[in-house]
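Asker: With the sequence up front, the predicted model follows.
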Amino acid sequence: MDITQKSGTATRKRSSRKGNSAPTIADVARAAHCSPMTVSRVINGEENVREATRAQVLDAIAKLNYIPNRAARSLAGGAQLRIALLFDNPSASYLSEFLMGALEEASRRDIHLVVQSCETVPESKELISKLVDGGIVGFILPPPLCDDQSVLDQIRASGGIAVAVGPGRASGSHGAVQIDEFQAAYDMTRHIIGLGHERIGFIIGNPEQVASGQRLEGFRAAMEEAGLTISDRLIAQGQFTYRSGMVAAEKLLAVDPPPTAIFASNDDMAAATVAMAHRRHLDVPNDITVCGFDDTELASSIWPELTTIRQPIREMTAQAVVMIAKAYRQKTPASKAKGEQVTMAYKLVRRNSDAGPSLASSFQRASEKQ
C-alpha cells in the first residue's frame, strides 16, 4: 500500500470568517495570543518556544483549519518536509489508529507523508533506498520494524531520521515514543486479581517484539506479588493476530480446571477469546473475564466491550512526526543525533468484559459437559 498525504489535496472546512477567505498566520497568532513569528517557529518545529505557547498555537491551528502557505515558505527558503511511515503489523485496528495520528499531524504541519507496507528485511532495504532517493528524510517505525537493527542501520547510513513508536530492541534511532508496557500489564493483572480471580490465563503477543516480553513480565510480576501460582498451562503463545488468539484461547479454555479470567496481550486476541468463549457457550463476563490491551476501535465494537489498556496510539504517532520535524530543523547529522525518549501515559479502561469469579462453578460445569 502506498498512500500519499499532501496538503491541499483534500477539501477542508474553512473557518467562518469575513469573505470566507482562508485563515492566515496572523489569524492564528491572534487566536493563540502570540506573534506571527512565534507561530512560524511552531510550524517549523523550532525548539525556542515554550511548551504552553506551542500548545496554544497548535490548538489555534487546529480550530482555524490553518494551512501554511507553501509559496511563502518557498520564498523564505524553506522546503516541505517528507516523511515515510513504514509498517508491518497484523492488526488492522492498531494500524488504523497509528495511521490516523500520523496523517493528522502531518497535515497540520504541512508535511508530505508517504505510508508504505514493508514486510521483509530485503524488501525494507530496497524500499528505504528508493524512498531516500525520492526525497524522504524521516521514517516512522512501528513494531516490529523498530526491533530490526538492520532497518535502523540503513536509515542512519542514508542520513535519514528514524523514530520508533513502541519499545524496540534495535538501537541508534533518533528517538522513541512508547508507554511503560511492563507497568501497564502489571496494572491490568492487578485489576483482574482485585476482582477475585486466581486462575488467570495469559496470551503472549508476537515473540519477536519487545513489547510482548514486557507485557508478559508485567503479568508475571503481579501474579508473584499476589502470591498466585503461575502455571505454564495457563500461558499460551499468540502472534497479535485474531486467528492466533482463537487458537490460544481454545487451548486455555481446554485446561482442567479452566481459568476464570484471560488477559490477552492485545485487543485482537482478546476479541478472539470472547468469540471462542461464546462458541463454547460461555458468557463473558459471568462465566469468564476477558481483558485486552491497546484500546483500538475493535475493543468497543464487539459485545461485550472490552476492558483494556488504552495506549494513546494516535498521540504517539503524532509525537513521532513532531520529533522528526524537530530533528530535521536542527539539521543534526544522523551519525551524531541523540535519541529522544518520550514515555506517554496509558489508562486502564474498564468496560463490560470483566467481573468477579462468582459464577466460576457454572463455568466449570459447562466445561465438563463438553
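Answerer: Nice, I can see it. Numbering: from 1, shown residues only.

Asker: From here on, just use CA atoms for contacts and neighbour counts.
Answerer: Noted.

Asker: who's in contact with Ile203?
Answerer: By CA atoms under 8 Å, 6 or more residues apart in numbering, Ile203 lies in contact with 235-238, 245, 248-249, 262-265, 269.

Asker: Next up, a structure to set beside the first:
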Amino acid sequence: MARRRQAVTIKHVAADAGVSLQTVSRVINKEPNVRPEMMARVQASIARLGYVPSIAAQRMAGSRSYLILALNDRERTIADWRKREGTDWVDQMLLGGMLTCAEHGYRMLVELVDTHSDHLERELLAAIAAVQPDGVILTPPHSQNPAIAALLDAQGISFARIGSLASGAGFALTMGDEDAAALATGHLLGLGHRRIGFIAGPAEYELSAWRVDGWRRAMAAAGCDAADLLAEGDFSHASGEAAADALLSLGSPPTAIIASNDQMALATLEVARARGLDVPRDLSLISFDDTPAVRFSHPPLTAVAQPIAEVAARAVELIIADVAGRQVADGPVVVPAGLAVRRSTGIPSTRSA
C-alpha cells in the first residue's frame, strides 16, 4: 500500500525559512508589518515546499476566522433546486463571492435560512456559532429583514445587504433596478411601443417596487398612460401565467411586456403562444435576470442582465476591508445592470399598435 504523503504545514515553512510561526502567518495574511527581506524568505519557502495556506494558519495572526457566510432564502432556493430551475442567481453569487474571497485568503460558505421562520433568531445564532464568520452577505429577502440586521449588528459582525436600501447597519448594495427597468422600457419605447405592460415581483422584495418605479418613470417621461398595465406576480411561473393572461385579456392589450424575472417571462411567452401571438411580431417581451433559460429559449429573450457576480464580489470586498479596519466609503453601492438585446423585441405590428 502506498504511503500517504505528509502534508506540508506552517511549521515546516517556519523551520525552512528560519522564522517564527507568527511571521509566516503575517506573510500569509499579507499584513503590512513584515520586512521585505523576511517576506521574500517566507514566500521562497512556501514555493519550495508547495505549501497551501490553511484557515487555521491564517487565524494564528489574530481573531479573524477568514470565513464569510452568505445567507440565502431556504424555501425558494430549495424549491428551485428541486424543480431544477432558477439556480443561476446562486451560481453567479458563488462565482463572484468565492473568487473574491480566494483572492484575499478567505473562504465563502452558504447557509439556507427561512426568513419567515418563528425560529429565525435561533437558526441564525446557531449558524454564526458554528461558523464564526468575519462577515455575512444577505441576499433578498433576508437583506431587508430588520431582525436579521439587528442580530448581526448586536453580534458585531460586518455584513452586506444586497438588494436593500433600508436604513440601518450593514453595507447596502443594489444593481440599479429602477434604472434597469427604465432602460428596458426605454428600449421598447424606442422601437415604437406605447402600450407596455409590466409584471411585478412580490412586494416583500424591495427591488420589486424599484423596478415598477423605473417602468412608470420611463412611461411617464414618454407621455404614455400605464394605469391599467401593471400586473402582480411572485416570481413563480404560475404567477407569470396569470399576470400575462390578465394583461393580454385587456380590451387594449399591451404590445410589449416586461417581466420582473425569467420564470415569469417564460410563462408570458407560453401564454402568448397559446393565444396564437408571435413573439416579437405580435408581442415584444423583456425579462429580468438573464439566466441560461432565456438565452436558449425560442426566440432568445431580450433581458436585463443583472451583475450578480460583480455585486457579490463587491460585498466581499467591503466586508474584508471593514474587518481589516480600512476606511470604507459611506452610502449605497450601485453596480448597474445592462440590457442584453435579443430576438424577442421588435417594432409593434400594425394590427397591434
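Answerer: Okay, I see it. On a predicted model such as this, the values are computed, not experimentally measured, just so you know.

Asker: What's the TM-score once they're superposed?
Answerer: TM-score for the superposed pair, counting by TM-score structural alignment, normalised by the length of the second structure: 0.76. Supporting figures: 301 aligned residues with a CA RMSD of 3.0 Å.

Asker: Closest to Met37 of the first structure out of the contacts of Ile203 of the first structure?
Answerer: Ser265 (46.0 Å; CA to CA).

Asker: hmm, back to that, can you pick the most crowded of the contacts of Ile203 of the first structure?
Answerer: Ala264 (33 neighbours; other CA atoms under 10 Å).

Asker: Now check the second structure for the residue matching that residue.
Answerer: Using TM-score structural alignment, the equivalent of Ala264 of the first structure in the second structure is Ala259.

Asker: Ok, Gly213 of the first structure next?
Answerer: Match for Gly213 of the first structure (TM-score structural alignment): Ala209.

Asker: Count the residues that sit near that match.
Answerer: Ala209 of the second structure - counted by other CA under 10 Å - has 17 other residues nearby.

Asker: In contact with the residue lying closest to Ile128 of the first structure once chain neighbours are set aside, which residues?
Answerer: In space, Ile128 of the first structure comes closest to Ile155 once its chain neighbours are excluded; the distance is 7.1 Å by CA to CA, 6 or more residues apart in numbering. Applying CA under 8 Å, 6+ apart, we find Ile155 of the first structure in contact with 128, 139, 161-162.

Asker: Ok, Ile25 of the first structure next?
Answerer: Ile25 of the first structure sits next to 36, 39-40, 66, 68 when contact means CA under 8 Å, 6+ apart.

Asker: one more time with 6 Å, if that's ok
Answerer: Ile25 of the first structure makes no contacts at all, as judged by CA atoms under 6 Å, 6 or more residues apart in numbering.

Asker: CSV for the contacts of Ile203 of the first structure, including secondary structure and distance to Gln311 of the first structure?
Answerer: Formatted as CSV, these follow (DSSP: H, G, I helix; E, B strand; the rest coil; distance: CA to CA, whole Å):
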residue, secondary structure, distance to Gln311 of the first structure
Ile235, strand, 23
Ala236, strand, 23
Gln237, strand, 22
Gly238, coil, 19
Gly245, helix, 20
Ala248, helix, 23
Ala249, helix, 23
Ile262, strand, 19
Phe263, strand, 16
Ala264, strand, 14
Ser265, coil, 12
Met269, helix, 16
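
Asker: got CSV for the residues you listed, with distance to Gln319 of the first structure too?
Answerer: Formatted as CSV, those follow (distance: CA to CA, whole Å):
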residue, distance to Gln319 of the first structure
Ile235, 34
Ala236, 33
Gln237, 31
Gly238, 29
Gly245, 30
Ala248, 34
Ala249, 35
Ile262, 32
Phe263, 29
Ala264, 27
Ser265, 24
Met269, 27
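
Asker: one step back: the residue nearest to Ile128 of the first structure maps to what in the second structure?
Answerer: Ile155 of the first structure maps onto Leu152 in the second structure, by TM-score structural alignment.

Asker: looking at this, its match is in a strand?
Answerer: No: Leu152 of the second structure is assigned helix when assessed by DSSP: H, G, I helix; E, B strand; the rest coil, not a strand.

Asker: From Ile137 of the second structure, how far off is it?
Answerer: Here Leu152 of the second structure is placed at a distance of 11 Å from Ile137 of the second structure (CA to CA, to the nearest Å).

Asker: tally of neighbours for Arg82 of the second structure?
Answerer: By other CA under 10 Å, 9 other residues sit near Arg82 of the second structure.

Asker: List the contacts of it.
Answerer: The contact partners of Arg82 of the second structure, by CA under 6 Å, 6+ apart, come to none.

Asker: which stretch of helix or strand covers it?
Answerer: Assigned by DSSP states H and E, Arg82 of the second structure belongs to helix 74-83.
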